[in-house]
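**Student:** coordinates for the following, if possible.
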Amino acid sequence: MRASRLVSLLLLLQTRGRMTAPELAEALEVSVRTVYRDVESLGAAGVPVYAERGPAGGYRLLDGYRTRLTGLTAGEAEALFLAGVPGPASELGLGSVLATAELKLRAALPTDLADRGGRIRQRFHLDAPTWFREPEPTPHLAALAGAVWEDRRVRVRYRRWQAPREVTRTLDPLGVVLKAGRWYLVAAADGQARTYRVGAILDLTVLDEPADRPAGFDLADCWREHTERYESSVYRAEATVRMTVAALARTVHLLPPAMSRAAHDAAGAPDADGWVVTTVPIESIRHGHVELLKLGAQVEVLAPAELRDLLADTAHALAALYPPTGAERAVQPAGGDSGGPGGPGGPPRASVRR
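**Tutor:** As a prediction, the model looks like this:
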């Protein structure tokens, strides 16, 4: 275990240059004291690693020193083959490059490791798009990825949801992200990092101008902040509801994750009839109407009144479209058997509040 960590420390310094002890400790998931001991061990083994003092100091290797460590463990070889994702690589215009790189890797590896890599592809597969959604056409993705890689500005004609629907922007591309089968461009515009759906780009021109990339920009951190900000901004209101315990469990499958999580977090203890009171975030009255209808008669909206009235109107309209037949009236208990208000397991009608 320690020998593997020493190799990792050496390769970190070789690939990243100067690194502080806390940075090495974080990368290796050990204490700073352990890093001090490991650096001493490397020095004792003849590796030319030295420390630079001062605020901008850290450990680094002697200029020009390169290790020839090329050995791969079985797990490392498997991870390399698993990391090669054919679908996204092809969309980025790197499909043939990835295939060639894998062939070279197979040829360079011992037979047993090359065979293990082949087995990975036969046992693990990534299908990025979500269910019931075709991959979004992205004709400009490869050119956009090239601009990101070459740090070139781009001019895009972009289709958006608000008026004016089509706009032209000059952007400093910072990175591309694949999220649930859709590609997004993270780019700087007007001094701020913004996100654009690649499939909504109607026209793209790569400019002969260097892109302005902020110092210290981290794509993963930027994307995480964007998703958190987006999810919190989408749900601008909330609804107070009563629902059966069974309906609460079904929210995981029927409602968006943010609504389901909030419903579970805010749910109180079930009453004697098996109903709980909770709150769910909603984008709008219409959005709450569409989503909560999925739970049928096992949910009752208490507030806001506008949402409750809209669901009541829908229920009355459905009742008019589907009146019970004579046979149904003969066997159906009052209020139905769905656990809703007035049915078995539900409250008496007098308890329904407006």
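
**Student:** for the rest of this, base every contact and every neighbour count on C-alpha atoms.
**Tutor:** Fine.

**Student:** in three-state terms, label R261 for me.
**Tutor:** Recorded secondary structure, R261: helix (DSSP: H, G, I helix; E, B strand; the rest coil).

**Student:** near S232, how many residues? Count them for me, please.
**Tutor:** S232 has 12 neighbours, counted by other C-alpha atoms under 10 Å.

**Student:** do the same with A262
**Tutor:** Counted with other C-alpha under 10 Å, residues neighbouring A262 total 15.

**Student:** could you do T67 as well?
**Tutor:** Using other C-alpha under 10 Å, T67 is surrounded by 11 other residues.

**Student:** please report how far it lies from V47.
**Tutor:** T67 is 9 Å from V47, where distance means C-alpha to C-alpha, to the nearest Å.

**Student:** how about H289?
**Tutor:** Going from H289 to V47 by C-alpha to C-alpha gives 67 Å.

**Student:** likewise L92?
**Tutor:** To V47, L92 is 39 Å away according to C-alpha to C-alpha.

**Student:** for A79, same thing?
**Tutor:** Distance of A79 to V47, given as C-alpha to C-alpha: 28 Å.

**Student:** comparing these two, which residue is more hemmed in?
**Tutor:** Taking other C-alpha under 10 Å, A79 and V47 do not tie; V47 has more neighbours (17 against 13).

**Student:** A helix includes the more buried one, no?
**Tutor:** No. Per three-state DSSP, V47 lies outside any helix segment and is coil.

**Student:** to compare against the first, here's the next sequence to fold:
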Amino acid sequence: MRADRLMSIMILLQNRGKMTAKELANELEVSNRTILRDMDALTNAGIPIVSQRGKEGGWHLLDNFRSKLSGLNIDDMKSLFLFPSGELLEDLGLNNQPLDTRQKLLAAIPDTYREEAQAMWERIHIDSGTWRQSKEKKHALNVVQQAVWDSKKAENSL
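**Tutor:** Below you'll find the model as predicted:
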């Protein structure tokens, strides 16, 4: 469990930048003291973690350090292959070629998980083609989605 937590700390710091021991402890549901011990362990393992004291202090990775570890487990990787249908992606204005994206994901997965991920991809197909809404509802979805992408407030004009 500790190895998972150490990896989680690295991923959190990579994604969020600076975090306090309290923020990390809350996120990982452990004590502040556990976080301090974990930071010592990461430092001893050669991970360039820096502590900054004061009001704006916290822990961060030195010089934008990035680990090649993803933290993904086999269930995470399997779930990545359960893409929605091409029609749904097209309705959302996203890549309507999910097979291309799956191929890229499969190439990025470590060899130890690749076979299981490939099996998941080949065995499960979710046909959401019958879930499509009317053209009016599709237009409303497009309006809301555009507001989300543009970080704008959507107004109800009804």
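
**Student:** show me the strands in the first structure, by range?
**Tutor:** 49-52, 58-61, 152-159, 166-179, 182-189, 192-197, 201-210, 237-244, 275-282, 299-303 (DSSP state E).

**Student:** could you dump the ones you listed to JSON lines with distance to Q122 of the first structure?
**Tutor:** Output for the strands of the first structure, formatted as JSON lines (distance: least, C-alpha to C-alpha, whole Å):
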{"stretch": "strand 49-52", "distance to Q122 of the first structure": "42"}
{"stretch": "strand 58-61", "distance to Q122 of the first structure": "41"}
{"stretch": "strand 152-159", "distance to Q122 of the first structure": "38"}
{"stretch": "strand 166-179", "distance to Q122 of the first structure": "23"}
{"stretch": "strand 182-189", "distance to Q122 of the first structure": "25"}
{"stretch": "strand 192-197", "distance to Q122 of the first structure": "32"}
{"stretch": "strand 201-210", "distance to Q122 of the first structure": "35"}
{"stretch": "strand 237-244", "distance to Q122 of the first structure": "44"}
{"stretch": "strand 275-282", "distance to Q122 of the first structure": "42"}
{"stretch": "strand 299-303", "distance to Q122 of the first structure": "45"}
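
**Student:** make JSON lines out of the ones you listed and add distance to L12 of the first structure and mean neighbour count.
**Tutor:** As requested, the strands of the first structure are exported to JSON lines (distance: least, C-alpha to C-alpha, whole Å; neighbours: other C-alpha atoms under 10 Å):
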{"stretch": "strand 49-52", "distance to L12 of the first structure": "12", "mean neighbour count": "15"}
{"stretch": "strand 58-61", "distance to L12 of the first structure": "10", "mean neighbour count": "18"}
{"stretch": "strand 152-159", "distance to L12 of the first structure": "29", "mean neighbour count": "20"}
{"stretch": "strand 166-179", "distance to L12 of the first structure": "23", "mean neighbour count": "18"}
{"stretch": "strand 182-189", "distance to L12 of the first structure": "28", "mean neighbour count": "21"}
{"stretch": "strand 192-197", "distance to L12 of the first structure": "29", "mean neighbour count": "16"}
{"stretch": "strand 201-210", "distance to L12 of the first structure": "29", "mean neighbour count": "15"}
{"stretch": "strand 237-244", "distance to L12 of the first structure": "47", "mean neighbour count": "20"}
{"stretch": "strand 275-282", "distance to L12 of the first structure": "45", "mean neighbour count": "22"}
{"stretch": "strand 299-303", "distance to L12 of the first structure": "55", "mean neighbour count": "22"}
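
**Student:** show me the one of those that comes nearest R33 of the first structure.
**Tutor:** R33 of the first structure sits nearest to strand 58-61 of all the strands of the first structure, at 14.0 Å, using C-alpha to C-alpha.
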